[in-house]
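>>> how would this look folded up:
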Amino acid sequence: MNTYSLSYVITTFNKLEYLKITLADLINNCKPDEEIVVVDGGSEDGSKEFLELLFKENKIQQFISEPDFGEAHGFNKGFLMAKGDLIKVITDDDAFNFEGIQKCKIKMLANPEIDLMAGNMAYFDLKNRNKIHLKFDDNYFNDWLNNKIPSFWFNGQPLMIRRKQLPLIGFFNPDFIIVDTEFSLRTTFSRKAKLEWCSEIMSVNISNIDSNSVKFKEKVNCQLKELDIIYSERLSEIIKYKENHPVNLFLTSTKNLFKFIFDKVFPFKKLIGKKELKDNNNPLFIDNFLSFNEVFQILKQELIEINKKSNLL
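Got it, this is the predicted structure:
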C-alpha cells in the first residue's frame, strides 16, 4: 500500500472545461510524495473519460465516478479514499497557491499537534472583472484563539486536514451547500481540534456561472438563516462583531475615502480587459471577455505577486 505525505482531494460534476485547466495545474504542482484523488459525481460531459485517461497515464492516483449527493458527499468519499498523512481540499474552478500549500504541509508535518490549517484567500468575479478582492481573516482567528468570539467561519479552499484526526474534526455535512461555512462554524465552536492559521493568500475563488454559490444562491441564503438558528445568536453575534470590529471600521472608512478620491482623480482601469472572441460557442466566455483559461493564468500570476509582496508565512 502506497503512503503519501499529502493527498489532494478534488470533487467535480459536469465541469470538464474547467477541470482540464485546474487539474492540469494541480498535476504540474503535485510532488512525488503526494497523490491526487478525484471524486466525480457521475458526470455526463466527458469528465469520466478524461479522468480515466489521466488515471491510466498515472497522472492522478485515484478516482471514482458515481452519483452523489453533492460536494460534501464527494469530499467525504475522497477523505476516506486518501492515503496521505495530510489532506488538501481542492476545488475544480479556482486558482491555488501551491508554494503556500507546501509551506503549510511542512509546518503541519513538523508539528503533529496541529489538526488542521486554514488561511486567507481572494475572490474574483468573472462577471465583474474589476480587481481581486483580498480576504484576510487573521484578526478573526486571533480573536477566536483568545476567546473573544465563540467561533468564526472561513473559506474551505485553503483548508488542510490531518487525516488521522478526521474522527475528531468530523466530515463535511451533506445537508449543506455552504459546506465550508457549516464546517468552520462547527469546528471552531467545538474547539476540540487544534487549528493553525496561514497568513498567505492561499487561493483565488473564481466566481462563475457554474459556481454552487451562484447556481443555488437562494438556497445558500436559506442555509445561512438555518445556521443562524442552529447556532442560536452565535452567528448573528459574529456578523455584528465583524461589522463593528475597530479594524474593519477603520479599513472601511479609509477604503471609502480613497475610493472617492481615486474615482474623481484617476481613470478606472480593469485588471482584465475585453478581448475579441475566437469561439463564441465556448461556454467559458462571458460577455465577450477573456476565456476562463486566460483568466486562470492571469490570476495565478497575480497570486504569486501578492504573496511575494506580503511574504507573511
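>>> hey, let's count contacts and neighbours off CA atoms from now on
Will do.
>>> and the host helix or strand of residue 305, what's buried?
If you go by DSSP states H and E, residue 305 is part of helix 292-310. Under the neighbour-count criterion of 16 or more other Cα atoms under 10 Å, helix 292-310 has 292-293, 295-296, 299-300, 303-304, 307 buried.
>>> just the closest of those residues to residue 94, please.
Nearest to residue 94, judged by Cα to Cα, of these is residue 296 at 7.7 Å.
>>> one more, so I can put them side by side:
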Amino acid sequence: MKVSILTVVYNGAATIRHCIESVLAQDFPDIEYIVVDGNSKDGTQEIVGSYGGKIAQFVSEPDAGIYDAMNKGIQLATGDVIGILNADDFYAYPSVISDVATVLSANDIDASYGDLEYIDANDATVVKRKWVSGAYKIGAFLNGWMPPHPTFFVKKSVYDTHGNFRLDLGSAADYELMLRFVHRGKIRLAYVPKTLVKMRAGGVSNSNLKNRIAANRNDRLAWKINNLEPRFYTLWLKPLRKIIQFI
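Down below sits the predicted model:
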C-alpha cells in the first residue's frame, strides 16, 4: 500500500517545517509527500525546497483557496490512500501512517479516522482541547457527529468515485466532503482510537460569531446539495459537541 500525504500552505513559514518533519519522521516505508503552495512570499517556498527529494512533488502557484489547493494535490497523488495534513498541524507520533495502513489493510475498508488534539498556537506542549471521535455508527451525522478532517485517510478510489472538494462552501467544504462520502455514499469507515494529529488552535470557522453563523449556513447547504435532510437539531448539535472537547 502506498500512502500519499498532502500538505497545502500559504505563507506558512512559521509552522511548515514542523509539519514536514512530522511526515518525514513516519516509519511507514511507502509515503509519497506532496506540498502545494499558494505562491507564498514569506520564505515558505525556500523552506520546502530545502528538503529536496524528500518531498516527492512540490507545486507553488496561485490558487483559489485552500480547497482548490487540496484538489490539485489529490489530482497529483499516485498513492492508494490519501491523507491531508495542514501546514499548521503535525502527526502526533512516528507510526501514525503505519497504524492507519494496518487498519485499512486488515479491515478492507475505504477510509479511517482518529482523534485530534488542539494545542496552543505558541506552545505545542499545551493541549487546549481534545477531539475524541469515537467509533462511527450509521446515522451519526444526523446527531451532529463528524470526524476531524486532518485524521481522515481515504482511498483514492473514493475520490475517483465520489468527487473532490467543492469550492463554494467556504470552511464547510471538508464537512460536505465527509458527509457525501460517509453519510450519503456509505463508504466503509474504521476508527483508529489514538490521537493521530495535533492542530494549532485558531480555526477560521470558529474564530467569532459571524464566522460561526456563516459556517452553520454552509453546513445546511452541504445537506441540501446532497439531497439529504438533517434533523431539526443536527446542525446545532455539531458546534455544541465541541464544548465536550474542553472537558
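>>> just give the TM-score of the two.
Once superposed, chain against chain, the TM-score is 0.81 (TM-score structural alignment, normalised by the length of the second structure); 238 aligned residues with a Cα RMSD of 3.3 Å.
>>> once you drop chain neighbours, what's closest to residue 140 of the second structure?
Of all residues not flanking residue 140 of the second structure in the chain, residue 146 sits nearest, at 7.7 Å (Cα to Cα, 6 or more residues apart in numbering).
>>> against residue 235 of the second structure, how distant is the one you found?
Counting by Cα to Cα, to the nearest Å, the separation of residue 146 of the second structure from residue 235 of the second structure is 11 Å.
>>> before we move on, the earlier item: and the residue nearest to residue 140 of the second structure, what pairs with it in the first structure?
Under the alignment (TM-score structural alignment), residue 146 of the second structure maps onto residue 153 of the first structure.
>>> its match: what secondary structure?
At residue 153 of the first structure the chain is in coil, as set by DSSP: H, G, I helix; E, B strand; the rest coil.
>>> contacting residues around it?
By Cα atoms under 8 Å, 6 or more residues apart in numbering, the residues touching residue 153 of the first structure are 180-182, 184-185, 188.
>>> any chance of the residues you listed in a markdown table, with neighbour count and distance to residue 219 of the first structure too?
Shown next, in a markdown table, are the contacts of residue 153 of the first structure (neighbours: other Cα atoms under 10 Å; distance: Cα to Cα, whole Å):
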| residue | neighbour count | distance to residue 219 of the first structure |
| --- | --- | --- |
| 180 | 19 | 15 |
| 181 | 19 | 14 |
| 182 | 19 | 14 |
| 184 | 20 | 19 |
| 185 | 19 | 18 |
| 188 | 22 | 24 |
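>>> export those to a markdown table and append columns for secondary structure.
Below are the contacts of residue 153 of the first structure laid out as a markdown table (three-state DSSP):
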| residue | secondary structure |
| --- | --- |
| 180 | helix |
| 181 | helix |
| 182 | helix |
| 184 | helix |
| 185 | helix |
| 188 | helix |
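>>> from residue 50 of the second structure, how far out is the residue sitting nearest the centre point of the second structure?
The residue lying closest to the centre of the second structure (Cα atoms, centre = their mean) is residue 150, at 2.7 Å. The gap separating residue 150 of the second structure from residue 50 of the second structure is 25 Å, by Cα to Cα.
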